[in-house]
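J.: below are the sequence and a predicted model; questions follow.
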Amino acid sequence: MSMRVRRIFSFTAIVLGFFMALLDTTIINIALPEMTRHFGGTVSQISWIMNGYNLAFAVFILTASRLADQFGRKRVFLIGVLLFTVTSLLAGLAPSLGVLILLRVLQGLAGAIIVPVTIPLTTTTFPKEMHGLIIGIWGAISGVAAASGPALGGVITQQLNWQWIFFVNVPLGVLSIVLTALFIQESRDDSAGRSVDVGGTLGITGAMFFITYALIKVQDFGWNSRVILLLLALGILFLIFFSFSQRKGREPMLPLSLLRIRTFNGASLTMIIVGAALMNISLLTSFFLTRMMGMTELKAGLVLSMIAVGSIVSSAISGPLSAKYGSHLFAAGGVLIMAGAAYSLSGLQADSALADVLVRLVAMGLGTGLTMAPVMSSAVRNVPEEKVGIASGITNMSKALGSVIGVAIIVTVLQQQTDNNLHTAGNRAVQAVKEDQVLQPFIKPVLIAAITSLGQGEHGSDGKADGDEVFTEVMAKTKLAAATLSPAEQQAFAADSGNQFREAGQLLSQAAAGLQGAAVHAFSRTFVCASLLMLPGILFALLSDKRPKRQKETLLEAESSAI
């Protein structure tokens, strides 16, 4: 068998493994409502199907990178894919919500093992002159995996059922295991030693656990609660302990020489912004499409797939070219486009045309592709070759942490904006009822109660409700209230009931429109906030690489520092 064919099979094995792991960070989100119907439970409990995976992924990824460098990347990769495949099969068969959450945590651990190993496996499979091209392709596929999750999840859930979101991983995992065993050679970092850095492992595991868990739970407790502040404080203490252990340890898991490489630091910070941006836009847009525009989960998922389409196009261009011309300009331009696309999403209305949504999401995808592939390429191109594994782990951990940070911030902003806007719109509608000169006094409390329930989302989400259903309820309660009136008052109401119900219907319609407009405005302000959060990424991206003629000098400097 020719070397070219062996490399193709090897790369296929690698791609199958990390595509599954990255896909499962987002593919599950669109199926959560269906899982709620199947298992029951509260929204907070169901969210741990997603949070459990992300928490385990963020906590273990750096440790997995180090262990792979020490004990063999092929061996660790096989363990990760096998664990991922088995837990996927069992997750599809899970008898209860608790069991499913536990399996998702184990899946997250498997994903943390798989993802950071893929780049060093790739670089040892292909000759050095092909690294730029291959890593560019790797970055493109990783962007597609992250962006296409909602669409694939929607299609699978609609056409089959939510269990198949897990079952589809089984044949892919088996194929990856077979190809890896047959065609990939073992590799490791010979300078990493064989002793496990216990202090570093405990430090980074504790730091990532407490920080990530705090960011997940901030939606329940709030930023100022003692619980969140305590968790963040513990995370910082573990981070300080980790830093100390890396400085004093004989064989630290994190070579401090990496942190002296400006381009590597810039790439890692950029990936935090990219992780937050992708999660924020995916989350906000999916909620807007389903709640404000009334789309089904399937249609919303297909619409969101336009991010993946845009990412495929720009990744195919930026990945290979960035290796030749440098990554920093591509990445900075990509972050700028992402921020602009997020800002443009703030202009959407509940009745916006589908084309308006698609154009904005394609732009978001173009920016994602221009950023992710070049930055990932730069992160491993500007470090010593034997440190590619741990470098990949850090950048992937940065992206995972960015996703969690982004959700914590943006959900808080959306909730605050929604509460404030709906409260203002509800008060305005109630005041209009109180000042109305047509309605008889006994009807006003009934109508005010209906408007209050609309504002609290009891008949719909964020002010978008079934107007006919609410009006029917108002009519029924008005008739019950009329039965308690005196005979003269009942006679007066019966004579003018048509006019009374017509006026009540108009006021209710105005209130519903005002509440929906307020909810749309809340989303608009949150999209603006999301775009502003991306702006620091432009500076980080500019620092993520140097011009090609200086890259060799940077690598030599890093190798000298390591020595």
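T.: In hand now; what should we look at? Numbers count the residues shown, from 1 in each chain.

J.: drop to CA atoms for contacts and neighbour counts, all remaining ones
T.: Fine.

J.: Arg75 is in contact with Gln185, correct?
T.: No - using CA atoms under 8 Å, Gln185 is not in contact with Arg75, being 9.7 Å away.

J.: what sits against Ile236?
T.: 207, 211 (CA atoms under 8 Å, 6 or more residues apart in numbering).

J.: now do the contacts for the residue nearest to the spatial centre of the chain.
T.: The chain has Met279 as the residue nearest its centroid, 2.8 Å off, counting by CA atoms, centre = their mean. Residues in contact with Met279 (CA under 8 Å, 6+ apart) are 403, 406-407.

J.: quick check: next helix or strand after the helix or strand harbouring it?
T.: Using DSSP states H and E, Met279 maps to helix 262-287. Where DSSP H and E defines the elements, the next helix or strand beyond helix 262-287 is helix 297-325.

J.: next, the one to line up against it:
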Amino acid sequence: MATVALRSIQGKWVMACTIMASAMAFIDATALNVILPSLQQHLKASGPDLFWILNAYLLMLASLILIGGTLGDRLGRKKIFMIGIFIFILGSAACGFSPNAAFLIIFRVIQGIGGALMIPGSLSLISSSIDEKERGKAIGTWSAATTLVTMGGPALGGALADAGLWRYIFFINVPIGVIALFFLAAKVREIKDEDNNKKLDFPGALSIALGLALLTFGFLRLPAVGFNHIQGYGPITAGVLLLLTFILIERKSSQPMMPLNLFSNIIFSGTNLLTFFLYAGLGAGMLFLSLNMVQVQGYTQLESGLTFLPFTIFMVVNARFAGSLADRYGPRLFLIAGPFLAGTGLLLLSYIRQTKGPSDYWTTFLPGILVFGFGMSLTVAPLTAAVMGSVSDHFTGTASGINNAVSRIAGVFANAVFGSMAVLLFSTALQNGISEISLNPQQKQVVIAQAANLGNARVPAGLSPVQEKEVAAAYHSGFIDAYGKIMKVSAGLGFLASLMALIFIRSEKIKKKKGPASAGPV
């Protein structure tokens, strides 16, 4: 009885600390897109800089998250969780003090390392600290609490950015993290697997991190240097070779971070392909939607943040209900319909041209956001259930980690490829848009060079008032044209994710798991 009581008391402290730690990561993720316009303006960041600010964190998370889970099992879940929180708040504080975009990118790498050690620890601590009979309820509570906290991320980010306090999105992590560390140290005992002798796959982690970094660099350099320059094709080629090397390392390793034999399961492969396409479309769609609203449509950053509330409310209200229905009827139908609806929502959003601002929101952006949000809310819990149910119980932790990593890699892919594509599309639209404006060749070159700044493109000095007005109009229409095409490609990725479910997923071959499904990749 004393042991049960001890586990119960410790379980409550574990719940509180894991919710606080997860809240830091979730608020950062949801608020960052909203504060990007302020960040770009204050740090004088270019378009590629913005994508690196997003990717630096995601790269570290994608390549090290599986290593983070293994370290927790071997060295102690509480210890690695606390180290992750400490590194994360250290990186967050440094991000807040960043004097320019280059320093912010470096400090985001530190945040990503902390996140890779911290994020796997949340659910593993809950699973190992809380009695089996209460574990499902605890995971459900964790999921609901972190989702509610996440709802405030965009609104908080927008409010702080409008007040000129965007740096506090990073600073807010420091007190939350310090409180979590204090209670972990004082109230939670160490937990580790004494018989876990799994070796760390550092060659695999290094090859995938460098491969993704080089691919990202190559794609983001393409708009500036072109396809025929060594800075374009060189890093892309090297990145592809390193990713192929990663596959060879994993195939030969006795303790791989990503066991390739799991992909021989057609449902596991199909769900991860679905995750990749869906989260690539989701990442690109939400990023460019936010940039369009603030930089072109005239929304404040707070108003932009509030526009995502319907999406989040759908996730809170529908996700658990969809998970329950998927348990009863199987996830296949939901994984076909959900991504298809998400893609339809992105397609609706792609047709929006210049609006009158927030007063037009209800008839312009809201319908697409509602359809998009409803589709995602039908997808996340059934997707988790399908991933976990496609493998034996022995591999559920590994399967969850791989699915999380795939969602991060999808984000890196989206930011790199779509960032490059957006600059190229914007440049092409600008060339057409300024063809009728009386500018000399040098002025045209300066105007088009601003395409690298996307929606933050500034009219060059030295133009007449009439020219300034015409160039500003060309910037607006050119960005909206590029935005529409990016959103259509994002919608296509949603439809492709739906097709993956149609082809690969069979509900009768998926095992049912007890307890609530988590809300998709964390």
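T.: Arrived safely. For clarity, every value in this text was computed on a predicted model and none was experimentally measured.

J.: ok, back up a step: now render the contacts of Met279 of the first structure as TSV, adding neighbour count and secondary structure.
T.: Formatted as TSV, the contacts of Met279 of the first structure follow (neighbours: other CA atoms under 10 Å; DSSP: H, G, I helix; E, B strand; the rest coil):
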residue	neighbour count	secondary structure
Ser403	25	helix
Gly406	26	helix
Val407	24	helix
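
J.: between the residues you listed, which sits nearest Lys552 of the first structure?
T.: Nearest to Lys552 of the first structure out of those is Ser403 (CA to CA; 32.3 Å).

J.: need the contact list for the closest one.
T.: Ser403 of the first structure neighbours (CA under 8 Å, 6+ apart): 272, 275-280.

J.: can you tell me which of these is closest to Ser47 of the first structure?
T.: When the contacts of Ser403 of the first structure are compared against Ser47 of the first structure (criterion: CA to CA), the nearest one is Met279, at 14.6 Å.

J.: gap between stretch 197-210 of the second structure and the chain center?
T.: Relative to the chain's own centre, stretch 197-210 of the second structure is displaced by 22 Å; criterion: CA atoms, centre = their mean, to the nearest Å.

J.: what residues sit buried inside that stretch?
T.: Neighbour counts over stretch 197-210 of the second structure (16 or more other CA atoms under 10 Å) mark 200-201, 203-205, 207-210 as buried.

J.: from Trp223 of the first structure, how far off is Lys546 of the first structure?
T.: Between Lys546 of the first structure and Trp223 of the first structure the computed distance is 38 Å (CA to CA, to the nearest Å).

J.: between the two, which is the more surrounded one?
T.: Using other CA atoms under 10 Å, the more surrounded residue of Lys546 of the first structure and Trp223 is Lys546, with 21 against 17.

J.: which ones are touching that one?
T.: Contacts for Lys546 of the first structure (CA under 8 Å, 6+ apart) come out as 263, 326-328.

J.: can you add neighbour count and distance to Leu532 of the first structure and give the residues you listed back as a markdown table?
T.: As requested, the contacts of Lys546 of the first structure are arranged in a markdown table below (neighbours: other CA atoms under 10 Å; distance: CA to CA, whole Å):
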| residue | neighbour count | distance to Leu532 of the first structure |
| --- | --- | --- |
| Thr263 | 28 | 23 |
| Gly326 | 25 | 26 |
| Ser327 | 33 | 23 |
| His328 | 27 | 20 |
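
J.: now the helices for the stretch 351-500 of the second structure?
T.: Along the stretch 351-500 of the second structure, the segments classed as helices by DSSP state H, counting those that start in this stretch run 365-389, 396-413, 419-433, 441-449, 465-504.

J.: just name the most buried of those.
T.: Comparing the helices of the stretch 351-500 of the second structure by mean neighbour count (mean count of other CA atoms under 10 Å), helix 365-389 comes out on top with a mean of 26.

J.: what's that helix packed up against?
T.: Using 3 or more CA pairs under 8 Å, 6 or more residues apart in numbering; DSSP states H and E as the contact test, the elements touching helix 365-389 of the second structure are helix 266-295, helix 309-329, helix 332-350, helix 396-413.

J.: how far out from the middle of the chain is it?
T.: Relative to the centre of its chain, helix 365-389 of the second structure is centred 15 Å away, using CA atoms, centre = their mean.

J.: now the angle from it to helix 396-413?
T.: Interaxial angle of helix 365-389 of the second structure relative to helix 396-413 (axes from the mean of the first three to the mean of the last three CA atoms, to 10 degrees): 140 degrees.
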